[in-house]
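Undergrad: show me the folded form of this:
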Amino acid sequence: MPEREPAPVFRKAPSRARNALSAVLLVLACLLLPLGVLASWAVHGPADTGRYVRTMAPLASDPDVRDAVADALGDGVLREAGPELGTGALHGATGDFVQDAARSFTRTEAFRTAWDAANGAAHAAVLRALREDGPRAVPATVDLAPVIDRVKRRLAHDHVPFAHRIPVTHTRVQVLPAEDVDRLRKGYLVLDTAAFWLPLAAAVLAAAGIAVAACRRRAVTALGLGTALGGGLLVLAVAAGRHLTLAGLPDPLHRPAAGAVYDALTATLRTVSWLLLALGLAVALGAWLTGRCGPRLAARRRARGSAGPVADPAPEPTRVPA
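TA: The predicted model follows:
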């Protein structure tokens, strides 16, 4: 009797296991990628003094920011000179004069110089407090003498009367209390570590997920969609953070200025988030189109190869006249 052929064995279990492992790896990669982008932005974006000053410099020309700074300057002057001004009409007239003078100052080149110097000094002081190792946290303070000196030289260059008589005093202003330094230092160290390891881990997991998958084209499509989803979530997180930040301000009059500062600081993060969204969709679309068009093109090539060369038709015989 003829021997029966063995029944075919379908190996579904290994493929299912590989797909399940690939899905887990790709999900982890898509989760770590936006977190890594956020940590890298926090460490290499606002945490760099030079980049921070360049980011904040255009805000010196923003009307909302200038009005907020003018109000703060005017209130500070009136608070220091309050006992000497007394109350009543004299105090009101002096207050209007001080506020007008502060608004006029915010439209000068000296204000832009002071704005850059103050931002750079405050940012450097905060970073120094966060990065220094010590037994106990110390408050971040700024010495206003370099700022006042730069403003004084700028006013003297503009031939402002009595600018050379402005005293340059070493006055230290606290920009970050000691009780906040310890908490922020721990968070900064975590972000510094995460900024290096999270993107690296996301890349390794993504490569492993594609390599393990039974159908790598589908894995690439899933990775692209997951990357796009992570970018979209980052965009929503930046928008939600803006809303919560502005809603938590006690003075609603300064919310436009705070919104301008928030938008300037998160501009790079928003750009990277949109790039992740666009790149993920492009990769997913490319992988999907390859899966749709690839088999058809291969079938057409096989059909053309199996048909063989077509023979040329035989020439018709020519008739010779009798």
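Undergrad: hey, let's count contacts and neighbours off CA atoms from now on
TA: Noted.
Undergrad: now do the helices in the chain.
TA: 12-44, 49-56, 63-80, 82-85, 89-105, 109-131, 145-157, 178-212, 216-247, 255-265, 267-307 (DSSP state H).
Undergrad: for those, which one sits closest to residue 138?
TA: Distance to residue 138, taken as C-alpha to C-alpha, is lowest for helix 178-212 among those, at 5.0 Å.
Undergrad: and that closest one with helix 216-247, angle?
TA: Helix 178-212 runs at 160 degrees relative to helix 216-247, counting by axes from the mean of the first three to the mean of the last three C-alpha atoms, to 10 degrees.
Undergrad: which parts of helix 178-212 are buried?
TA: 181-182, 185, 188, 191-192, 194-195, 197-203, 205-210, 212 (16 or more other C-alpha atoms under 10 Å).
Undergrad: about what we covered before: now the helices of the chain as TSV including distance to residue 164?
TA: Shown next, in TSV, are the helices of the chain (distance: least, C-alpha to C-alpha, whole Å):
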stretch	distance to residue 164
helix 12-44	39
helix 49-56	27
helix 63-80	20
helix 82-85	25
helix 89-105	17
helix 109-131	14
helix 145-157	6
helix 178-212	36
helix 216-247	40
helix 255-265	32
helix 267-307	40
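Undergrad: which one of the ones you listed lies nearest to residue 137?
TA: Nearest to residue 137, of all these, is helix 178-212, at 5.6 Å by C-alpha to C-alpha.
Undergrad: helices or strands up against that closest one?
TA: helix 12-44, helix 109-131, helix 216-247 (3 or more C-alpha pairs under 8 Å, 6 or more residues apart in numbering; DSSP states H and E).
Undergrad: can you do 6 Å?
TA: In terms of contacts (3 or more C-alpha pairs under 6 Å, 6 or more residues apart in numbering; DSSP states H and E), helix 178-212 is packed against helix 12-44.
Undergrad: how far does the helix it packs on sit from its chain's centre?
TA: How far helix 12-44 lies from its chain's middle: 21 Å, per C-alpha atoms, centre = their mean, to the nearest Å.
Undergrad: to compare against the first, here's the next sequence to fold:
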Amino acid sequence: MSELDALRERVVALERENDELRTPKRRRIRGRSVIGAVLLVLAVVLAPVAAMGTWARLQLVETESFVATFAPLASDPDVQDFVAEQVSAAIDEQVDVSAVVGEVFDGIRSLGLPPRADTALTLLEGPAADGAISLIDGVVHDVVRSEQFADIWTQSLRFTHDRATAILQNAPGTAVQLSDDGAVTIELGVVIERVKQAMSERGIGLADVIPEIDRSIPIAQADSLALVRTVYQVADIGGFWLPWLVVALVVAGVLLMRDRPRAVLWSSAAIALVFLLLSAGLGIGRGVFLRAVSPEIMSAAAATALFEQLTSLLAGTIAAIALIGVLAAMWAWLAGSSRAAAGFRGLVDSGFSAVRGAAERRGLTTGAFGRGIDRFRGPIFIAAVVVVTVLLIASRPVSFGSVIGAGVGLLVVAVLVELLRRPSEPKEMDVDPSADAATSTAQDPVSAPDAVS
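TA: So this is what the prediction gives:
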């Protein structure tokens, strides 16, 4: 084959390549991309379930988390008023204060007092009974607002939760049984005993006539013990493993997709949207809860304090995960191929290049270490993301502050990598004049025959 024929074949091949580049290829949907999309959809669907499961597990399984959630209620004024009203009502049901005061006055009358003194006693009997009732009510409120009541409240919460979990776990040798209807209660008997003790310390003799009262305040109710046990077991297992499953689905789904930044962008935005909707649903649930328990069971103020304290951890987790979705979507957009993202990356890269250049001109360089960082900067950032993700999940519940801290930490890592890395200089390749001339000739098919001839 002559040199002219070889050159002509080369020109035809180049033209064919140019045609292929100009002709848009029809994208084929690969099977692995379909599987990746399915995994990402599953992750988005399971993400709120994992968050709810983690919250339920912390409340149902871990006693200290349960106590930490409900213990602050002892210092809430609305809850204190509710408990004080319940204690006073329990005492009124067991002790007829007016009758006790009347017996005292009858004993005084039996001493044979003058008529005017007897009339005065009759006038004083009603106010004395009212004063005794007010005195008891004041002592009750003082006790409920004291630090001793907060300790009693905490001890009752811990005892109640330990008793419930012992039954739900089928612990052998459990002495105290949970009620068959699944009721979880706060016992008022301990509080009433403390009220009697306080009355005795103040010299109020009515404390001796208050009997032992067995009364409780229900704080949770399930349809049946079997249902409670089932929920407990599901929360125990699912609350621990579901978050790890969601993370695994996201990682696998992104790795299987062809356009990974776009996959991260859409899946993160979907997760953020789902958790924003979940936050709205939490607000709707608050209204439903208030209508269900007030005013028949407790006042609206006490019910509001109870719901907000119960869901504060969940609300914080929802906001934190929504923030994670927003931050991940922003990162995916910046890593995408859009013109705005490419321009932003170019601007940032030129800024860091200027900083590195200024440092090198003053003798500050990272040398071989910087070249190593430049070579492995992608794996370094991926490793940082993995470490932060593991720490967030391991230190559950995820909070808004922890997410902000994780984002700031990743930003610091990225800045340090850009400042420390030292991009390698492009090597100048030796150019063969004959090859360069052939290449120039091949790129100009119009003048190729003339040049050869």
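Undergrad: sorry, back to before: nearest to residue 139 of the first structure, out of the helices of the first structure?
TA: Proximity to residue 139 of the first structure, assessed across the helices of the first structure by C-alpha to C-alpha, is greatest for helix 178-212 (4.1 Å).
Undergrad: closest to residue 163 of the first structure out of the helices of the first structure?
TA: helix 145-157 (5.4 Å).
Undergrad: can you give me the buried ones in the closest one?
TA: Neighbour count says helix 145-157 of the first structure has 146-152, 154-156 buried, by 16+ other C-alpha under 10 Å.
Undergrad: please apply the same query to stretch 30-38 of the second structure.
TA: Buried, per 16+ other C-alpha under 10 Å, within stretch 30-38 of the second structure: 33, 36-37.
Undergrad: which one is the residue minimising distance to the centre of the first structure nearest to, not counting chain neighbours?
TA: Closest to where the C-alpha atoms of the first structure average out (C-alpha atoms, centre = their mean) is residue 269, at 1.5 Å. The shortest distance from residue 269 of the first structure to any non-neighbouring residue, by C-alpha to C-alpha, 6 or more residues apart in numbering, is to residue 41 (6.4 Å).
Undergrad: when you align them, which residue in the second structure goes with the one you found?
TA: Matched to the second structure by TM-score structural alignment, residue 41 of the first structure sits across from residue 55.
Undergrad: what about the aligned partner of residue 51 of the first structure in the second structure, how many residues close to it?
TA: Aligned counterpart of residue 51 of the first structure in the second structure: residue 65 (TM-score structural alignment). If you count neighbours by other C-alpha atoms under 10 Å, residue 65 of the second structure ends up with 16.
Undergrad: same question for residue 28 of the second structure.
TA: By other C-alpha under 10 Å, neighbour count at residue 28 of the second structure equals 7.
Undergrad: so what corresponds to it in the first structure?
TA: The alignment partner of residue 28 of the second structure in the first structure, by TM-score structural alignment, is residue 13.
Undergrad: for that match, give its distance to residue 214 of the first structure.
TA: According to C-alpha to C-alpha, to the nearest Å, residue 13 of the first structure stands 11 Å off from residue 214 of the first structure.
Undergrad: measure residue 348 of the second structure to residue 342 of the second structure for me?
TA: With C-alpha to C-alpha as the criterion, residue 348 of the second structure and residue 342 of the second structure are 10 Å apart.
Undergrad: my bad, residue 146 of the second structure
TA: Counting by C-alpha to C-alpha, the gap from residue 146 of the second structure to residue 342 of the second structure is 63 Å.
Undergrad: what helix or strand is residue 435 of the second structure on?
TA: helix 433-442 (DSSP states H and E).
Undergrad: what residues sit buried inside the following helix or strand past that helix?
TA: Helices and strands here follow DSSP H and E; after helix 433-442 of the second structure, the next one along the chain is helix 448-452. Neighbour-count burial for helix 448-452 of the second structure flags residue 448 (criterion: 16+ other C-alpha under 10 Å).
Undergrad: residue 45 of the first structure and residue 181 of the first structure: what is the separation?
TA: In terms of C-alpha to C-alpha, residue 45 of the first structure sits 19 Å off from residue 181 of the first structure.
Undergrad: hmm, I typed the wrong one, I wanted residue 304 of the first structure.
TA: Remark: distance between residue 304 of the first structure and residue 181 of the first structure (C-alpha to C-alpha) = 73 Å.
Undergrad: that older thread, tally of neighbours for the residue nearest to residue 269 of the first structure?
TA: The number of residues near residue 41 of the first structure, taken as other C-alpha under 10 Å, comes to 19.
Undergrad: repeat that for residue 58 of the first structure.
TA: Neighbours of residue 58 of the first structure (other C-alpha under 10 Å): 13.
Undergrad: distance check, the counterpart of the residue nearest to the centre of the first structure in the second structure against residue 216 of the second structure.
TA: In the second structure, residue 269 of the first structure lines up with residue 314, judged by TM-score structural alignment. Separation of residue 314 of the second structure from residue 216 of the second structure (C-alpha to C-alpha): 27 Å.
Undergrad: same question for residue 338 of the second structure.
TA: Going from residue 338 of the second structure to residue 216 of the second structure by C-alpha to C-alpha gives 63 Å.
Undergrad: and these two? which has more neighbours close in?
TA: Ranked by neighbour count (other C-alpha under 10 Å), residue 338 of the second structure and residue 216 place residue 216 first, with 16 against 11.
Undergrad: that one against residue 188, yeah?
TA: Yes: taking contacts as C-alpha atoms under 6 Å, residue 216 of the second structure lies within contact range of residue 188: 5.1 Å.
Undergrad: now residue 256 of the second structure: closest residue in space that isn't a chain neighbour?
TA: Closest to residue 256 of the second structure by C-alpha to C-alpha, 6+ apart is residue 36, at 5.0 Å.
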